[in-house]
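> need coordinates for the following:
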Amino acid sequence: MTNVNVYLRENLGSISSNISVAPRIDEKKLNNAVQAFAFTGSPSTVVALFDNTLFGSGKDGILFTGEQLIYRSGSFTDPVSVPFVGIAAVEYVETVSGSKGDKVEVSLLISRKEGADLTITGLSSCNYRKLAETLQTCVQDFSEFKEERQLVSIDELGEPLKVAYVQAVINSAYANDQVIDDKEFAEVLQLMTRLDLSPSARFILRAYMTSGSAQISLATLLERIHSNSPVGQIKALHVSLVKDLINLYYSTGGCDIARFAFLQNNRELLQVSDEEIELAVMAIKNDYDMLRDDLTDDQIVSALKLLSAKAAAVGTPLAAVYLSGSVVGMSAAGLTSGLASLGMGGLLGMSGMMTGIGVAVLIGVGTYAGVRKLTGADELSRSKRRELMLNEVIKQTQLTISLVMKDINFITEKLNEAIQAQGAQDVKIKRLMGLMTRMTSAGQVLTEKTSSAQASATKLRCAQFLDEGKLRTLTREPTKTELYDWILDFYEERSVVVSSADAEEEVSEVKLCIKRDRDSKQLENLARAFEVIGYFNVGDVLLGSASEVAGKAREKLSSLFS
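Okay, the predicted model is just below:
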């Protein structure tokens, strides 16, 4: 049987309308639940949350992970953790009550291998019978229970998987006419950039694109993807791959999916339904539409709602469609930022997505809130919203060009070595090769200058000297705690000279300064992180400080009465 995390995700959603399943768990609700249920694991491992509160705070009900369920019956009760491995049986119980025996109360009885049994009751709009069946199957049919991140973006996965993923797309390009034309080549290069491939991986793929008939079968490539995939994410990877295959087909003028031979001939291997293909097509169209100047904000929001509804109907997390980023050139984190800039991150489940695909998307999700607070505006203008998304497209395109320059330089060096090894003496060949070498080298220099300037500009959006206490205060929420260590890792203690207008002489102080070895991409993520936590926003700082003071006051009161 499938992994327990996958099983729970696929079955818990039908228990009640009050259940949120990852990655569609609201960030604020998730933060509340992690704290109220005293869950000590990572928020990214939460599979589902049954919210039994009246106003949807997420503080009471049941929290599910791959290892356990945690039950909290009310605000004044302690949470009860029940590891699946310790459950003997789960039963649906009906109890007759009332003076005339005309009332029936339903509940869930969890019999434990050790310790007292647990009765769960009072769940609003809950199908207790279905819940009992789901949990009984869980403890009966699975032998391994493990907490795991619910969704991981492809750029965070290992190189073998990413290489096989791109090779599958290259196979599709060859299948059309046995040639990779300019448009297909450009799409593959952009995909390689979005997936953050290493130089060695890019070299493998360059060689593969010139291999012609020496292609690896799609079946073998999918086996490699499966063997290197996080447990339970294979289906999501298939949906994402199909989206990228269809986009490549469209880029060469294709318009009828029924005539997309590579896709149709491999439907059995790709294991995607007609509905999932329709979802991928809808997402691709939506990506391009969002950048159109003549599309109003209301139209964008309406289209996104339709896309979200389609994903829900298909039963595929919309986040899965965007595991490789957006086909218009945005990375997973950049796309999430763009959607959030439209105020749509939460609706699409992207704020839940960020709990499962790492710091990069955690940063992306919060960008809208950070930008909004920094500008002091409740709503960004339509042009500003598009500017955020277009800037991300531009950055990704510039990065692709930069990588192309590096690859051209690499190929030129190899070509020079080959010519010299053959002893070619033709003066014209030598002159042309020398010119090509100088041009590629000059291009590389210009690229490095651009990157350096970009890094300097980005640094202006980061804290020059980090206030560690302030950082700790602003990262107290469970879904932001990992940002504390992540941001702190960018800084090191250095002695700096400080002076003031009324000081007679300069003095040295030890401060936390940005490390000198960080590149522009890393600094861009750091700048986004500061925006996420509201580091430069006075309101966020004051709110965080007030929360910290309130927390300490509660601790002191508790100690007085304990």
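
> contacts and neighbour counts: CA atoms only from here.
OK.

> so what's residue 105 closest to, chain neighbours aside?
Excluding the flanking residues, the one nearest residue 105 by Cα to Cα, 6 or more residues apart in numbering is residue 95, at 5.0 Å.

> correct me if wrong: the one you found contacts residue 102.
No - checked against Cα atoms under 8 Å, the pair residue 95 and residue 102 is beyond contact range at 10.5 Å.

> next, the contact list for residue 59, please.
Residue 59 sits next to 29, 32, 33, 36, 37, 51, 52, 53, 72, 75 when contact means Cα atoms under 8 Å, 6 or more residues apart in numbering.

> among those residues, which one lies nearest to residue 481?
Distance to residue 481, by Cα to Cα, is smallest for residue 32 among the contacts of residue 59, at 13.7 Å.

> how many neighbours does residue 1 have?
7 (other Cα atoms under 10 Å).

> make that residue 217, sorry
Residue 217 has 11 neighbours, counted by other Cα under 10 Å.

> now for the helix or strand that residue 553 is a member of, which elements pack on it?
Under DSSP states H and E, the secondary-structure element containing residue 553 is helix 538-561. Helix 538-561 sits against helix 468-474, with contacts defined as 3 or more Cα pairs under 8 Å, 6 or more residues apart in numbering; DSSP states H and E.

> what's the offset of the helix it packs on from the middle of its chain?
The offset between the C-alpha centroid of helix 468-474 and the centroid of the whole chain comes to 24 Å, using Cα atoms, centre = their mean, to the nearest Å.

> swap in stretch 388-403?
Computed by Cα atoms, centre = their mean, the chain-centroid distance of stretch 388-403 equals 19 Å.

> stretch 484-496 now?
On Cα atoms, centre = their mean, the centre of stretch 484-496 falls 25 Å from that of its chain.

> then stretch 260-272?
Mean C-alpha position of stretch 260-272 versus that of the full chain (Cα atoms, centre = their mean) differs by 26 Å.

> just the buried positions in it, please.
For stretch 260-272, burial by neighbour count (16 or more other Cα atoms under 10 Å) applies to 260, 262, 263, 270, 272.

> swap in stretch 82-91?
Using 16+ other Cα under 10 Å as the burial criterion, the residues of stretch 82-91 that qualify are 82, 83, 84, 85, 87, 89, 90, 91.

> what's it in contact with?
Counting by Cα under 8 Å, 6+ apart, stretch 82-91 makes contact with 67-71, 108-114, 132-133, 135-136, 138-139, 143, 145, all of which sit outside it.

> please generate a structure for the following sequence too, so the two can be compared:
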Amino acid sequence: MKKYFRRQLMSIENLIKDTVNTVGETTYLAPDIPNKKMDNALKAFGTAINPKYVIAITDSTLFKSAREGIIYTGEAIYINELLKKPRKILFKDIVGVEKNYFEVTKKIGPPTKKNEVMIELINNDIKVRVSSVTSPYGTLDEIVLTGLNEDAFGDLIQKIIEEIKTNVDATKVTDQHRPLSDMSENTKLNYMKVVINYIYSSENEIDSDKYSQIMSLVAQNSLSLESRSSLRPYIGSTEKKENTTVLLNILKDNCIKEESNFELLKLSLLKDILNLFFKNNESYKWEEDKFILDFKENLNIDSKQVVGIIELLNIDKNIIKNKMNDNQIKKTMTDISAQAVSVGVPLAAIYFSGSVVGVGATGITSGLAALGMGGVIGLSSMATGIGMLAFIGVGTYKGIKKFSAVGESEKNTQRELLLQHIIKNQQLSITFMIEDINEVTKDLISEVGRTSLNQQKLARYAEMMRVMTSAAKKTSNKRESAEKEQISIAIPKYLNIERLNELTSSATNQEIEKHILSCYEKEDINSIDKNREENSKERIILKENLSKSNLEQLKAEFNNIQYDTVSGATKAALKNSAKNILGHFSQE
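Here you go, the predicted model:
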């Protein structure tokens, strides 16, 4: 990558992002502003602020509700103080700023030195005073915000004034939340070209694994038929390769035109490049890759951010790899969010082009909303079992769950939803690959029909067919694995033999019991008790590598005998208890 990436003058948005953390004690930075804080602020400020343009919020409330403080966009600040009308100050209306110092006398002890910021507005004889304490001089137009760092706030306003003088476009606003899938086809196409350029930076051709990864990214971001047609020859040959720096400049210009966030886009690009790097270079360090180093340097990405992205990638992959349940996913996403803040990487950048496990940005967003982490949850999530609760009461219902041991199983709704999105994306990838295979086949037939055969061209078409067919097969295998895992969610991992025996005791269910038992095996568990003595016990666990048809049959059989329902489990528990009681009396 040549080092002449066109650097544009800093926008007000970037300037604010770089310095706003020093202005107050608590700051929320887009695109990681919690929904509740955003909603509170917009409601309290009572003005028509589009949330997608909010860059940051300085929270000056005691209990951190974000109802007072400062909202920043690329063109203005909105300041709200308790019991006062919110104030909007356009950056283009600010003609000057000054910092003053004054003393506040106290009943006991020496006077305290305090600061104030005076903002001078165009065509206005008065100045707006912003400080953390009330003025001793009785200034009429003043705003008092708890915890405000007047020096940092005054410096920020001064930098904004200076930037506007040299850059007339500095006050443009951009959407802080738009994912790649919602951007223009030109942006999506050039994004993919940069990813492909990375692959070609170290290899002469794209193999089936990398082609499969490219098509997964294409599917996640819904590239149009026209864009995919343009991308096909770009994937097939280095002769079509465009300069990476030129592509990045196009992407930056597009972000300005589309009012989108280039900072998110560049970090997302790095995420996708790093994902490709580690899938193919597990024994190498990213610092040894020239393309990544040049990309990082030219786009002013810190090494700490690179390391942070790598850590976040690994956490993201573990959600599916470790078969996490809903509670674990929620905790992991909370950890990811905290980790993202600590390394200076917006969480949105990790999912800007979709998750590396094959889930688009929309799927991730809806999944987080369902976990209460992305929006307000509707009543549907609370409706399950409501008839039972109304009939027997909450306490009784919990008692039955405990008695029947149904409540022991963890909820896996979100993992199932993630797997559904992965399967959908893989199916779409296969569809796109088939389209590519059909187009290459047409070109191959056309070439064969020519009078003078170009053997080199024929060989290239044949190789492309081999790569595409192999990639389609691999993606199909991945899809089947995801489908098997999705089915497995509804199948108990550990088998309760007593419950199974009671639920399959009738003659008609004997074959069901036989098949279920054939799909499980014994597992020894060793543990150390409080006396440091080793204990060994046995449990019955689901066999690995069962076929998809076998799993589907198992799922149907468990449903048929009502193994994992409250009624089925209760019935089995009662029958077993009755047997024990009768056995006790017969012994007497």
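
> sorry, back to before: may I see the ChimeraX selection of the buried members of the contacts of residue 59 of the first structure?
For the buried members of the contacts of residue 59 of the first structure, the matching ChimeraX selection, counting by 16+ other Cα under 10 Å, is:
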select :29,32,33,36,37,51,52,53,72
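
> among the contacts of residue 59 of the first structure, which one lies nearest to residue 367 of the first structure?
Distances from residue 367 of the first structure to these, taken as Cα to Cα, are shortest for residue 29 (19.0 Å).

> give the equivalent position in the second structure for the closest one.
When the structures are aligned by TM-score structural alignment, the residue of the second structure matched to residue 29 of the first structure is residue 37.

> list the contacts of the nearest residue to that match once chain neighbours are set aside.
Sequence neighbours aside, residue 66 is the residue nearest to residue 37 of the second structure in space, at 5.5 Å (criterion: Cα to Cα, 6+ apart). Contact analysis of residue 66 of the second structure by Cα under 8 Å, 6+ apart lists 37, 38, 40, 41, 57, 58, 59, 60.

> these: which two are farthest apart?
Longest span within these, Cα to Cα: 38 and 60, 13.9 Å.

> just the strands in the stretch 351-500 of the first structure please.
For the stretch 351-500 of the first structure, strands defined by DSSP state E, counting those that start in this stretch occupy the ranges 491-498.

> helices along that one, start to end?
Counting by DSSP state H, counting those that start in this stretch, the stretch 351-500 of the first structure has these helices, from start to end: 358-375, 382-421, 427-459, 468-474, 481-488.

> mind checking how far residue 36 of the second structure is from residue 65 of the second structure?
Relative to residue 65 of the second structure, residue 36 of the second structure is positioned 8 Å away (Cα to Cα, to the nearest Å).

> now do the shared contacts for those two.
Contacts common to residue 36 of the second structure and residue 65, judged by Cα under 8 Å, 6+ apart, are absent.

> could you measure from whichever residue in the second structure pairs up with residue 14 of the first structure over to residue 66 of the second structure?
Under the alignment (TM-score structural alignment), residue 14 of the first structure maps onto residue 22 of the second structure. Relative to residue 66 of the second structure, residue 22 of the second structure is positioned 17 Å away (criterion: Cα to Cα).

> spatially central residue for the second structure, please.
Residue closest to the average C-alpha location in the second structure (Cα atoms, centre = their mean): residue 351, at 4.0 Å.

> thought it was touching residue 267?
No - Residue 351 of the second structure is not in contact with residue 267 according to Cα under 8 Å; the separation is 10.3 Å.

> related to what we said a few turns ago, next, the contact list for the match of residue 14 of the first structure, please.
Residue 22 of the second structure makes contacts with 149, 152, 153, as judged by Cα under 8 Å, 6+ apart.

> let me have the residues you listed in CSV, extended by distance to residue 475 of the second structure and neighbour count.
Converted to CSV, those look like this (distance: Cα to Cα, whole Å; neighbours: other Cα atoms under 10 Å):
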residue, distance to residue 475 of the second structure, neighbour count
149, 54, 18
152, 53, 17
153, 53, 21
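
> looking at those residues, spot the one nearest residue 343 of the second structure.
Distance ranking of the contacts of residue 22 of the second structure against residue 343 of the second structure, using Cα to Cα, places residue 152 first at 22.2 Å.

> can you name the helix or strand that that closest one falls in?
Applying DSSP H and E, one finds residue 152 of the second structure within helix 150-166.

> before we move on, the earlier item: need the winner for burial among the helices of the stretch 351-500 of the first structure.
Comparing the helices of the stretch 351-500 of the first structure by mean neighbour count (mean count of other Cα atoms under 10 Å), helix 358-375 ranks first with a mean of 22.

> just to revisit the earlier point, which SS state does the equivalent of the residue nearest to residue 105 of the first structure over in the second structure fall under?
Following TM-score structural alignment, the counterpart assigned to residue 95 of the first structure within the second structure is residue 102. Applying DSSP: H, G, I helix; E, B strand; the rest coil to residue 102 of the second structure yields a three-state assignment of strand.

> residue 513 of the first structure too?
At residue 513 of the first structure, secondary structure determined by three-state DSSP is strand.

> how near is it to residue 533 of the first structure?
Here the criterion is Cα to Cα. By it, residue 513 of the first structure lies 19 Å from residue 533 of the first structure.

> those two: which is more packed in?
More neighbours sit around residue 533 than around the other of residue 513 of the first structure and residue 533, counting by other Cα under 10 Å; the figures are 26 against 19.

> once you drop chain neighbours, what's closest to that one?
The spatially closest residue to residue 533 of the first structure, leaving aside those adjacent along the chain, is residue 474, at 5.8 Å (Cα to Cα, 6+ apart).

> tell me which residue of the second structure lines up with the one you found.
The criterion is TM-score structural alignment: under it, residue 474 of the first structure has no aligned partner in the second structure.

> then residue 272 of the first structure?
The equivalent of residue 272 of the first structure in the second structure is residue 301 (alignment by TM-score structural alignment).

> tell me which helix or strand that match sits in.
Assigned by DSSP H and E, residue 301 of the second structure belongs to neither a helix nor a strand.

> report the contact partners of it.
residue 267.

> let me have the helices of the stretch 351-500 of the first structure in JSON lines, extended by distance to residue 119 of the first structure.
Formatted as JSON lines, the helices of the stretch 351-500 of the first structure follow (distance: least, Cα to Cα, whole Å):
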{"stretch": "helix 358-375", "distance to residue 119 of the first structure": "36"}
{"stretch": "helix 382-421", "distance to residue 119 of the first structure": "50"}
{"stretch": "helix 427-459", "distance to residue 119 of the first structure": "55"}
{"stretch": "helix 468-474", "distance to residue 119 of the first structure": "38"}
{"stretch": "helix 481-488", "distance to residue 119 of the first structure": "33"}
